[in-house]
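# sequence and computational prediction follow.
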Amino acid sequence: MSKHGEEKYKRKFQSGKIGDLNANSNDSTHQLSIHIRHGHNKFWSESILPLTLCIACPFLVRSIVFICDHSHGSIMEFFSHILFDQTMTLKQVLVNFFYFQWHWPSALIIISFLLYAVIMTMLIPGDEYSGPITDTGHVPVYHNNGFTYYVISLILFALLTVLLKFNNISPTYIYDHWEEFLSTVNTFAFLLCFLVILKGKYMPSTNDHRSSSNWLTDFYRGVELYPRIFNIDIKLITNCRYGMLAWALLSIIFCMKTFELHGYTDSALVSCLLTLVYLTKFFWWES
């Protein structure tokens, strides 16, 4: 949507022609309301629950890797290691499940991929389209270039794979260092979320933001509805451009590694192809 179109929406909004809006909608300092809870319910829902999820989710990711790599895929063997293996020290438990290791080669891949997603999203042309108007009258504007971005990225990945193979390097390096990669990406995600919280609290992009005195609540729930940095939509980059493309590329990488280890297998190929079909549909529907 052009600037003229956005202004038109805002004028309609201010004149009351769009929807049934509450009395605070026309206030330029309006913030999204926060559901206030009291007593123990507030303590559990706004402190204990966010803290539990922040701790449990990285632990779950590391546990799945440990089950596959060190427990022969057996959950029972995993719990046996955790509960009854007296040779496993507290330090080993922390390293295997809670320690956020920073692996610089993995960090370089993650940051480079993020920069690639940002640059390509900005450079690839596409028609403007608008998202739904918010309670404060803001209309988010995007460029319709998702499918083009997806196709170009797959082609570039194929060319990069060929180039790396000529130099005896393989994208399956990520598979070979998967534990370090997951630990690094978890650490990076926490740092990114913390920076987004700071940005939302002190430099919000729009009036669609909410903040509380509880940092755990803000970390878990988010502060801004449409956070932007240098006019780059953070949600679009992390969820659609970075996350969904990473899903596709990791599926290909793991399929390649399966072929390297075990030769051709139907299951790996079918799983990879089904994932790519789903993600192709996602990017196509976005357009």
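The structure has been received and is ready for your questions.
# going forward, measure contacts and count neighbours with C-alpha atoms only.
OK.
# counting contacts, what elements does the longest helix along the chain pack onto?
In the chain, assigned by DSSP state H, the helix with the most residues is helix 178-202. With contacts taken as 3 or more CA pairs under 8 Å, 6 or more residues apart in numbering; DSSP states H and E, helix 178-202 sits against helix 49-70, helix 104-123, helix 215-221.
# got the buried residues for the second one?
Put plainly, it is helix 104-123. Buried residues in helix 104-123, defined by neighbour count with 16 or more other CA atoms under 10 Å: Ser106, Ala107, Ile110, Phe113, Leu114, Ala117, Val118, Met120, Thr121.
# then this one, side by side with the first:
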Amino acid sequence: MAAPSSSKSATTTNNNNNSKKNKDYDNDDDDDDKYNKSNKSEYDKGTNYVAGGIEADPYLFALLIASPFLSLLLAYLTSPEFAAFHPEPPLLVSKLVPLCVANVGGCVTGIYSAGASVVPTVESVTFVLSFMGVALVLERLLPGKIETGPETLTGHVPKYVDNAVAHCFTFSALFVVGSNFGLNLYDFGIIYDLFPGSVAFLNLFGLIFCIFLTFKGRYFPSTQDCGSSGIFLKDFLWGTELYPRVGGLDLKRFINCRVSMTFWQLAGLSYCYRSYTLHGEQLDYGLFFAALSQYLYLVKFFYWEMGYMRSIDIIVDRAGFEIQWGCLVWVPSVYTLHSRYLVQYPSGLSFPVAACLFVTSLLGVVLNYLADRERDVFRATNGKCKVWGKDPTYIQAEYTVLDRKTGQKTQKTSLLLASGFWGVARHFQYFFELTAAWSWCLLSNPIRNGILPLFYACFLTYLLVDRANRDSDKCKAKYGKYYDEYCQLVPYKILPGIY
């Protein structure tokens, strides 16, 4: 795609009039510099660079309020206790929904009793705390290069030890060695066996943790990137601090990556093993390939972790219930749901069908990585690189930032890549991520097992569409007319011709 020569902001790598110091390279949710928010009062009200929090979307807000109980209910629906009453897959639409319509009162009572039956146990609390403890030790001991995140509006530059890949493989090795495959401290299927109690404990821990974060951001923040909306519920849901630290530990990265993503990565393997032992040592190809693909996807995530630390989840969203509780509880509950479901209700997929879905999921994972990699190379080379064998097309966008300490305004520029994957759609990498997600859920064989295992893919689709809209609003506010020019070059957000 060629940039229009009449536009003074459209340029290729031959233009290098501005110094690298005053440039950042923005396309998607990775904003590499201060946000263009000169309205101090809005920041102090807690809008955190972009207008509104998740409560601006009534559907996500409703899900947010219901999610603590829903996570318990999903744990029960995938437990051995539920399977004892429903030896065949419970087809929600054709069986359970009509029953609920016929007896609404009894249905509500039954649903409440089911969710309330999921409570912490001593074993599950011990497991979760041990899991977090190992992650904490590795976070402190594993070496790595010091990397930085984007500078904030207040001049804070977050620093991280880039030891994600070492953490990924070290934790995996320790989990295997500690199990019945090594020291025999626990059974390798422990994550499935203790899942209901673990989620119940994580629910309580997450709520208390988010209350702590709310008060920490208000009264003893780690940086100046903090503030209160004046409404406790909004502060609790959205957060009051951008980069909370305790004893030098970055709480966002520790919870989001070292605990949440590691749990997701190992859960599928644990579920696969429990299914194997539960069903006469027969391998469920759907579960096996889903677990393997997700493990590899999360290896990619840890390899790309510093990119995540520069994403909208980190540099825009404050550490509140929405993101911190979400990573602690929602990710284990929903992101592993399709795999966890198969422990009691095998997919029954043949090897060829499961293998085809596996290959499709890997294509999604690989292409998602290549898209992120393409953007990273573009940034690292200051736009002086080839994209799909050609000089890249991009918009050189100007914007103004305000230093709240001095009141001084600074003119800066961003390069908005409009070539390669980023010329197909503004968030084409989301399509690849959804390709992987839908492949994992289809490996649960919804034709046989019903629609419940599709919940993760449906949720992620809605989430990424919402995120694309949020990012467009943020970039429009930041770049103004330059972003309009970029949208003319790349008119679609996620999928060309559709959205």
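On my side now, so go ahead. Every value quoted in this text rests on a predicted model; they were computed, and no experiment measured them.
# let's have the buried residues of helix 104-123 of structure 1 in TSV, adding distance to Asp127 of structure 1.
Putting those into TSV (distance: CA to CA, whole Å) gives the following:
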residue	distance to Asp127 of structure 1
Ser106	35
Ala107	33
Ile110	29
Phe113	24
Leu114	23
Ala117	18
Val118	17
Met120	15
Thr121	12
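# and these, which is closest to Leu279 of structure 1?
Each of the buried residues of helix 104-123 of structure 1 was checked against Leu279 of structure 1 using CA to CA; the closest is Ala117, at 16.1 Å.
# and the aligned partner of the closest one in structure 2, what does it touch?
If you follow Ala117 of structure 1 across to structure 2 using TM-score structural alignment, you land on Ala135. Contacts for Ala135 of structure 2 (CA atoms under 8 Å, 6 or more residues apart in numbering) come out as His167, Phe171, Arg258, Val259.
# can I assume the first one sits in a strand?
This points to His167 of structure 2. No - under DSSP: H, G, I helix; E, B strand; the rest coil, His167 of structure 2 falls outside any strand and is assigned helix.
# just give me the match in structure 1 for it.
Match for His167 of structure 2 (TM-score structural alignment): Tyr149.
# again with Gly178 of structure 2
In structure 1, the residue matched to Gly178 of structure 2 (TM-score structural alignment) is Leu160.
# distance from the strand or helix carrying that match to structure 2 after superposition?
If you go by DSSP states H and E, Leu160 of structure 1 is part of helix 146-166. Its matched residues in structure 2 lie on average 1.9 Å from helix 146-166 of structure 1 after superposition (mean CA distance after the TM-score superposition for structure 1).
# so what secondary structure elements neighbour that helix?
By 3+ CA pairs under 8 Å, 6+ apart, helix 146-166 of structure 1 packs against helix 104-123, helix 244-262, helix 266-286.
# try it again at 6 Å.
helix 266-286 (3 or more CA pairs under 6 Å, 6 or more residues apart in numbering; DSSP states H and E).
# whereabouts in structure 2 does the helix it packs on align?
Using TM-score structural alignment, helix 266-286 of structure 1 lines up with residues 285-305 of structure 2.
# show me which residues of the matching stretch are buried.
Buried residues in stretch 285-305 of structure 2, counted by 16+ other CA under 10 Å: 285-295, 297-305.
# quick one on the thing from earlier: and of the helices and strands packed on helix 178-202 of structure 1, who's closest to His209 of structure 1?
Closest to His209 of structure 1 of these is helix 215-221 (CA to CA; 10.6 Å).
# where in structure 2 does that closest one fall?
Using TM-score structural alignment, helix 215-221 of structure 1 corresponds to residues 232-238 of structure 2.
# that stretch against structure 1, how far on average?
Stretch 232-238 of structure 2 sits 1.0 Å off on average (mean CA distance after the TM-score superposition for structure 1).
# and if you look at stretch 197-216 of structure 2?
Superposing on structure 1 and averaging over aligned pairs (mean CA distance after the TM-score superposition for structure 1), stretch 197-216 of structure 2 comes out at 1.6 Å.
# what span of structure 1 lines up against that stretch?
Under TM-score structural alignment, the match for stretch 197-216 of structure 2 in structure 1 covers residues 180-199.
# got a list of contacts for the matching stretch?
Residues outside stretch 180-199 of structure 1 that contact it (CA atoms under 6 Å, 6 or more residues apart in numbering) are Phe100, Gln101, Trp102, His103, Ser106.
# how about the corresponding residue of structure 2 for the third one, what does it touch?
Under the alignment (TM-score structural alignment), Trp102 of structure 1 maps onto Pro120 of structure 2. Pro120 of structure 2 makes contact with Gly197, Ala200, Phe201, according to CA under 6 Å, 6+ apart.
# am I right that Pro120 of structure 2 sits in a strand?
No - counting by three-state DSSP, Pro120 of structure 2 falls outside a strand, being coil.
# what is the burial count for the closest residue to it other than its chain neighbours?
Excluding the flanking residues, the one nearest Pro120 of structure 2 by CA to CA, 6 or more residues apart in numbering is Gly197, at 4.1 Å. If you count neighbours by other CA atoms under 10 Å, Gly197 of structure 2 ends up with 24.
# repeat for the one 10 residues further on
By other CA under 10 Å, 19 other residues sit near Leu207 of structure 2.
# and the helix or strand hosting Lys42 of structure 1, what's buried?
If you go by DSSP H and E, Lys42 of structure 1 is part of helix 39-43. Within helix 39-43 of structure 1, no residue is scored as buried using 16+ other CA under 10 Å.
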